[in-house]
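Asker: Let's see this in three dimensions:
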Amino acid sequence: MAGLALAATLAACGKAAQVEQPGSAATGDGLEIGLLLPGATDRWERFDRPLIEKKIRELCAACTVESVSANHDVATQQRQVSAAITQGVKVIVIGAVDSKSMRSSVERARKAGIEVVSYDRLVEGPVSAYVSFDGERVGRLQGEALLEALGAKADGGQIVMMNGAATDPNSASFKKGALSALQGEVKIGKAYDTTEWRPLNANRNMSGAIAALGADNIDGVYSANDGLASGVISALKAAKIRPLPPVTGQDAELGGIQRIVAGEQYMTVYKPFTLEADAGARMAVALAHGESVDQIADTTVNSPSTDGIPAVLLTPISVTVDNIRETVVKDGMHTVDEICTQKYAADCARAGLT
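Answerer: Predicted coordinates:
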């Protein structure tokens, strides 16, 4: 009944996917882990969620996982945390929608004796562990790649910055890293914080930038991820800007890789999600068994509320048309067949993928 109650509650808040294992909560001897992800986008549903669930299954036969999406809504995620507390899970793995707004929920969970692993985004509050990628390095890779793509225009050219959501602390890290490469090299004509990381908002922002700066006065676009890049590129196409200026990205989404092959997007940052999911799962299982994460964490980080959080910070990889096969294809993130659909057949041939 307890397991059914949590599944029902979480399903009411988002998409629930329960992973049944021997020794579940119904027998009273299981270890329940709540996996609370920010959205049901391609990245979270195709990679992070199934990878984390699979690794937990491998590590802990007695563990069950209740996974949900908050659909980018803070109130929904707060209710999901409350449901997990009521259920009495051992550990919550959370990719926060809003790191600051979720602080009180994290505090309630810890007061209830529940360990919290902050996944991908460093949530405020007394978290037990954190796993992500080096955000400043991500931004620096993007900024350096954009300068390379700009060529001679890197000397005083004008760009638009399409940053991520201000509620996501990773956005600040990406921006800081990008500026470390871009400042003093290019003029930043317009800069936006894109609410909820939504491509539609990026599209609107880019349309506004084109209207304000002029279609002929945008030499490149720093886009914080592939989703925003899709909105940016749609706006550039709608304005009939040809050739398209170089646009950056992140997450190595299938659509982003296809746009790179087609010459519409210059690069993306590949973050091997298998490594991130592996570390997050190992931290969750260790904490569920009352063990330290010190053998897993290789560094510590500080949040605005908590110092010395055990952390794993992984290394991102820059991907352009020249190294798609050696990165995302080699690692099995995308196959050549997935990338090279009929629409992109000629582009893939030119890129040497087929």
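
Asker: CA only for contacts and neighbour counts going forward, please
Answerer: Noted.

Asker: for the chain, what spans make up the strands?
Answerer: Remark: strands assigned in the chain by DSSP state E are 17-19, 31-37, 63-69, 91-94, 115-119, 129-133, 158-163, 187-193, 220-223, 268-270, 299-301, 309-314, 317-319.

Asker: got the ones you listed as CSV, with mean neighbour count columns?
Answerer: Output for those, formatted as CSV (neighbours: other C-alpha atoms under 10 Å):
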stretch, mean neighbour count
strand 17-19, 17
strand 31-37, 27
strand 63-69, 26
strand 91-94, 28
strand 115-119, 27
strand 129-133, 25
strand 158-163, 24
strand 187-193, 18
strand 220-223, 29
strand 268-270, 26
strand 299-301, 15
strand 309-314, 22
strand 317-319, 22
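
Asker: Now tabulate those strands in a markdown table and tack on distance to Ala252.
Answerer: Shown next, in a markdown table, are the strands of the chain (distance: least, C-alpha to C-alpha, whole Å):
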| stretch | distance to Ala252 |
| --- | --- |
| strand 17-19 | 25 |
| strand 31-37 | 19 |
| strand 63-69 | 21 |
| strand 91-94 | 22 |
| strand 115-119 | 18 |
| strand 129-133 | 14 |
| strand 158-163 | 17 |
| strand 187-193 | 21 |
| strand 220-223 | 13 |
| strand 268-270 | 5 |
| strand 299-301 | 26 |
| strand 309-314 | 16 |
| strand 317-319 | 8 |
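
Asker: structure for this one too, so we can compare:
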Amino acid sequence: MKKATNYLIGASALTLSLIGSTAAVAGPSGTVAFLMPDEASTRYEQHDFPGFEAAMKKLCPDCKLLYQNANADAAQQQQQFNSAISQGAKVIVLDPVDSTAAASLVHMAQAQGVKVIAYDRPVPSTPADYYVSFDNEGIGKAIAQSLVQHMKDKGVPTGKGGVLEVNGSPTDAAAGLIRKGIHEGLAGSGYKTLAEYDTPEWAPPKAQQWVSGQITRFGSQIVGVVAANDGTAGGTIAAFKAAGVNPVPPVTGNDATVAGLQLIISGDQYNTILKPSEIVAAAAAKVAVGFLSGQAPKGETTLFKTPTQLFTPMVITQSNIKAEVVDKGFTTADQLCTGRYADGCKKLGIKH
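Answerer: Purely as a prediction, here's the structure:
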């Protein structure tokens, strides 16, 4: 089992100062756990946790923060969840490996008075205390519609082929929402879906293996691929390159990882979704501190019978990668314009 990593934010204890007869007012305090699902996507270590930690430092300097990543192992996440409760966590921010299995974790926590904030991925069968995420269904619809518009702009005929759909993990409820959005985005486009696949654990090698089989099966009939994130997109592109397909059909993505953005720069990937995870992480921190303060934060909407706050992300292509990603500082030119991507950066006006 992966060793626990505990982060103590600020002072270990709150010191009350008495000035005359007036006591200083104590701010919120307590232990909060931030439990992420996997390491296949780099976002959790590079963006989500740092964003959550930074927000907690500002909102609750006397809080203790526990952080762990389950590495796509639902049993390991359950152990981490149990450990968080045994260490006194009063709020657990949970991005579940298995959205169905997470229902029992929510029940257990709530029975002990521990609040659970579903993060990024919902827990459909059992209401958590709050749910904060990007609009996953909207993400799926946006990447699919963007791909459809691109293919039509390029004059790709609707009657001579179709698209592949590379979805996310079958145990991830957020992946199910993305898949639903993809279906909506493709509906009525005229492009048929040749085949679709739910990628276990979002693992790029598994996506690559499946796409390789579909290339053998369908060949030049494949005119585009809707991949649900940058990892599965990278696996998809690797499959086409290994098969000697040139040019690679347009492929979608999601998460705006450095690798995904570089593939857009090189022209191998068509789009991705810019999801500054720090925004959602900061929102989760605000909700967590609210619970520690005895408040029940109200959601902007309700999903799965859970108060919910959703954020709307942005589609990124070559046309806006400089303005929206680099110029606004989400990712630097130095990170993107390395090695073989330097020439593509020059063409797009990205300087480092």
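
Asker: who's in contact with the closest residue to Val127 of structure 1 other than its chain neighbours?
Answerer: Nearest non-adjacent residue to Val127 of structure 1, counting by C-alpha to C-alpha, 6 or more residues apart in numbering: Val116, 5.0 Å away. By C-alpha atoms under 8 Å, 6 or more residues apart in numbering, Val116 of structure 1 lies in contact with 91-94, 106, 109-110, 126-129.

Asker: Could you do Leu274 of structure 2 as well?
Answerer: Shown in contact with Leu274 of structure 2 (C-alpha under 8 Å, 6+ apart): 254-256, 313-316, 325.

Asker: ok, it to Ala55 of structure 2 distance?
Answerer: For Leu274 of structure 2, the distance to Ala55 of structure 2 equals 20 Å [C-alpha to C-alpha, to the nearest Å].

Asker: again with Gly88 of structure 2
Answerer: Look at Gly88 of structure 2 and Ala55 of structure 2: by C-alpha to C-alpha, they are 21 Å apart.

Asker: how about Phe330 of structure 2, what's its match in structure 1?
Answerer: The alignment partner of Phe330 of structure 2 in structure 1, by TM-score structural alignment, is Met333.

Asker: Please tell me how far its match sits from Arg46 of structure 1.
Answerer: 10 Å.

Asker: Who has more neighbours out of these two?
Answerer: Met333 (18 against 13; other C-alpha atoms under 10 Å).

Asker: tell me the contacts of the closest residue to Gln87 of structure 2 other than its chain neighbours?
Answerer: Nearest non-adjacent residue to Gln87 of structure 2, counting by C-alpha to C-alpha, 6+ apart: Thr31, 8.0 Å away. For Thr31 of structure 2, the contacting residues are 63-66, 87-91, by C-alpha under 8 Å, 6+ apart.

Asker: Kindly recompute the last result at 7 Å.
Answerer: For Thr31 of structure 2, the contacting residues are 63-65, 88-90, by C-alpha atoms under 7 Å, 6 or more residues apart in numbering.

Asker: ok so, going back, take the contacts of Val116 of structure 1 and map them onto structure 2. Which survive?
Answerer: Contacts from those that recur in structure 2, judged by both residues aligned by TM-score structural alignment, their matches' C-alpha atoms under 8 Å, are 91-94, 106, 109-110, 127-129.

Asker: Max pairwise distance over those residues: which two?
Answerer: Ala109 and Ala129 (14.0 Å; C-alpha to C-alpha).

Asker: Give the burial count for the counterpart of Pro243 of structure 1 in structure 2, as a bare number.
Answerer: Aligned counterpart of Pro243 of structure 1 in structure 2: Pro247 (TM-score structural alignment). Using other C-alpha under 10 Å, Pro247 of structure 2 has 10 other residues around it.

Asker: any idea how far Pro247 of structure 2 lies from Glu300 of structure 2?
Answerer: 44 Å.

Asker: One more: Lys152 of structure 2?
Answerer: Counting by C-alpha to C-alpha, the gap from Lys152 of structure 2 to Glu300 of structure 2 is 36 Å.

Asker: Same question for Gln80 of structure 2.
Answerer: Taken as C-alpha to C-alpha, the span from Gln80 of structure 2 to Glu300 of structure 2 is 30 Å.

Asker: what residues are up against Gly164 of structure 1?
Answerer: By C-alpha under 7 Å, 6+ apart, the contact list for Gly164 of structure 1 reads 171, 193-194, 197, 224.

Asker: From the residues you listed, keep the buried residues only.
Answerer: Buried members of the contacts of Gly164 of structure 1, counted by 16 or more other C-alpha atoms under 10 Å: 171, 193-194, 197, 224.

Asker: Show me which of these is closest to Asn205 of structure 1.
Answerer: Thr194 (7.9 Å).

Asker: gap between the two ends of stretch 253-261 of structure 2?
Answerer: Start-to-end, stretch 253-261 of structure 2 (C-alpha to C-alpha) is 9 Å.

Asker: What are the buried residues along it?
Answerer: For stretch 253-261 of structure 2, the neighbour count (16+ other C-alpha under 10 Å) marks 253-258, 260-261 as buried.

Asker: Residues contacting it, please?
Answerer: Contacts for stretch 253-261 of structure 2 (C-alpha under 7 Å, 6+ apart): 227-230, 233, 271-275, 336.

Asker: Just give the nearest non-adjacent residue to the counterpart of Lys153 of structure 1 in structure 2, would you?
Answerer: Under the alignment by TM-score structural alignment, Lys153 of structure 1 pairs with Val156 in structure 2. Counting by C-alpha to C-alpha, 6+ apart, Val223 is the residue found nearest to Val156 of structure 2 once chain neighbours are left out, at 7.5 Å.

Asker: how about the one you found, what's its partner in structure 1?
Answerer: By TM-score structural alignment, Val223 of structure 2 lines up with Asp219.

Asker: All the helices of structure 2, in order from the start?
Answerer: 43, 49-59, 74-86, 102-111, 136-153, 173-186, 204-218, 230-242, 258-266, 277-292, 321, 333-336, 342-347 (DSSP state H).

Asker: I'd like to know which of those is closest to Ser12 of structure 2.
Answerer: Nearest of the helices of structure 2 (C-alpha to C-alpha): helix 49-59, 12.9 Å.

Asker: Mean deviation, the closest one versus structure 1?
Answerer: In the superposition with structure 1, the average deviation recorded for helix 49-59 of structure 2 is 0.6 Å (mean C-alpha distance after the TM-score superposition for structure 1).
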